[in-house]
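sequence below, structure please.
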Amino acid sequence: MRVLIVIPARYASVRYPGKALVPLRGAKGQAKSLIQRSWDAAQAVQGVDRVIVATDDDRIRAEAEGFGAEVVMTSSTCKNGTERCAEALDALGGGYDIVVNLQGDAPLTPPWFVEDLIAGMKAHPTAEVATPVLRCNGRALAGFLDDRRAGRVGATTAVFGAEGKALFFSKEVIPYTTGNDWGDHDPTPVFHHVGVYAYRPSALAAYARWAPGPLEQLEGLEQLRFLERDRPVQCIEVYARGQQFWELNNPEDVTRIESILNDLGVA
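Next comes the predicted model:
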């Protein structure tokens, strides 16, 4: 099966404009842009035939081409990364069995998250869309709850059924856990949604034709468009293996990500 990774990136991020070009310093003090670190993360994934950056911004294109990335220009009307992936695949003329959306704000995504996601798609041949979920320990859950109490948009959480089909995704912390107390390393019933997706080309083509539904608009989560159209999303559990994972959502996340890069020894 031919696998394509698309890294969608835009300059006009609502919460953090220009974040794709924000420099992140690694363990040796070397600064690389967020889009370059996301590209590096994609290059570490095994079993992939091609990696591209999909953007509508010439500044991002220049930066990406400067470090050797292949870039596909997409329109400024794309509402989210899934629409951008659909447009990029169309521009390439298809030819891939699985398209992975490795969002350009997740440079700490371990390669095995994506490899396990691709394996999950192969193991569920009827799945049109799949996405990784990571069980929170007590420390991570406490951080999510602190973010919400402070009014910060932190991680997205997911709930799913016995066979892994998604029931809902939210920027709130679900399911409800207030009153429960877990130790820092205890497993909890809350799953962090890792913002990576794998699609069949048919699912991408259908998605691009649908208008956003009310839940997608309220939560600001693109994957809800599939659920609102009764298209199942397969959740694939992944494991951190001791590695910290975080996305760059807000300016204050820069320090946190740089600290993790330093701890990992990533230059």
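
only C-alpha atoms for contact and neighbour calcs from this point on.
Fine.

how about the helices in the stretch 151-267 of the chain?
Taking DSSP state H, counting those that start in this stretch to define them, one finds helices in the stretch 151-267 of the chain at 201-209, 214-219, 224-228, 253-264.

give me the residues contacting the first one.
By C-alpha atoms under 8 Å, 6 or more residues apart in numbering, the residues outside helix 201-209 that reach it are 82-83, 85-86, 94, 96-99, 128-129, 225-226.

also this sequence, please, to line up against the first:
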Amino acid sequence: MKTVILIPARYASSRYPGKPLVGLRGPDGVTKSLIQRSWEAAMQARGIDAVHVVTDDERIREASEAFGASVIMTSDQCENGTMRCADAVTRAGLDADLIVNLQGDAPLTPPWFVEALVDAMHDAPDFQCATPVIRCDAHTVDHFRADRHAGRVGGTTAVFGRDMRALYFSKEVIPYTPENHELPIPVFHHVGIYAYRPSALAAYQGWQAGPLERNEGLEQLRFLENGVPMACVEVEARGRVFWELNNPVDVARIEEALARMG
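Model prediction:
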């Protein structure tokens, strides 16, 4: 199964303009851009045939090519990462059985997250798309709640059925749990990676954003609102923390995590 990783990145983020080029200091004292660290994370996954940065911005293209990445330029009208991946597949004529969207703000993505996702799609040919989820501990749930109480958009949570089909994704902490350190019902952090069949990406391009997607600002809800099931693949952290870079305050958190990783 030919598998390609695409890393969508845009400069004009409403919450954090220029985010892909923000510097992140590593444990060796070297500062690299967010997009480079996300690309390096993608390159660690096994069984991947190609990795491309996909963007509409020349500054990101130049920075990415400078550290050795392949770049596919896309339309500046792409409204989210999934649409940018679909546009890249069309423009570049990519020949792949599976496209993985590893978002450009996820430099802490462990390679086994991507590998588990690819394996799950290989084993379940009926699923058109899939995404990883990770079981939260009490500390992570408290972190999510603190972000929401401070008015920040933090991590996304997911709920799914016994068949692992996603029921809903939200920027709120779902399902409801009392605010203490006992979690009677597991809370799952949605990891911002997706795997799609080419046919799913092609269909996505023809749909308009629905009310749930517009309200949450979560692109994956477009699949659910159009009746396309998304598999949730549970992965394990193995002692690693996983934060996306959503807000300027996350820079210090990610640098701290990089330092712990060594």
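
and the helices of the stretch 151-267 of structure 1: which comes nearest G179 of structure 1?
helix 214-219 (24.9 Å; C-alpha to C-alpha).

helices or strands next to that closest one in the packing?
The contact analysis (3 or more C-alpha pairs under 8 Å, 6 or more residues apart in numbering; DSSP states H and E) places helix 214-219 of structure 1 against helix 224-228.

so the helix it packs on matches what in structure 2?
Using TM-score structural alignment, helix 224-228 of structure 1 corresponds to residues 221-225 of structure 2.

just the ones in helices from the contacts of helix 201-209 of structure 1, please.
Using DSSP state H, T82, E83, C85, A86, R225, F226 are the members of these that sit in helices.

got the contact list for the spatially most central residue of structure 1?
Among the residues of structure 1, the one closest to the centroid is G195, at 2.3 Å (C-alpha atoms, centre = their mean). By C-alpha under 8 Å, 6+ apart, the contact list for G195 of structure 1 reads L102, Q103, A106, T131, P132.

is I174 of structure 1 in contact with V190, as I believe?
Yes: if you go by C-alpha atoms under 8 Å, I174 of structure 1 and V190 touch, sitting 6.5 Å apart.

for L167 of structure 2, see how far away the aligned partner of G138 of structure 1 in structure 2 is.
Counting by TM-score structural alignment, G138 of structure 1 corresponds to A138 in structure 2. Using C-alpha to C-alpha, to the nearest Å, one obtains 23 Å as the distance from A138 of structure 2 to L167 of structure 2.

quick one: H143 of structure 2 from Q208 of structure 2, how far?
From H143 of structure 2 to Q208 of structure 2 the distance is 33 Å (C-alpha to C-alpha).

give me the more crowded residue out of the two.
H143 (13 against 10; other C-alpha atoms under 10 Å).

ok, D116 of structure 1 - contacts?
For D116 of structure 1, counting by C-alpha under 8 Å, 6+ apart, the contacting residues are I236, V238.

give me the element it is part of.
helix 111-123 (DSSP states H and E).

could you do R59 of structure 2 as well?
helix 58-66.

against which helices or strands is that helix packed?
Going by 3+ C-alpha pairs under 8 Å, 6+ apart, helix 58-66 of structure 2 lies up against strand 50-55, strand 70-73.

which of those strands is buried the deepest?
Of all the helices and strands packed on helix 58-66 of structure 2, strand 50-55 has the most neighbours on average by mean count of other C-alpha atoms under 10 Å, namely a mean of 23.
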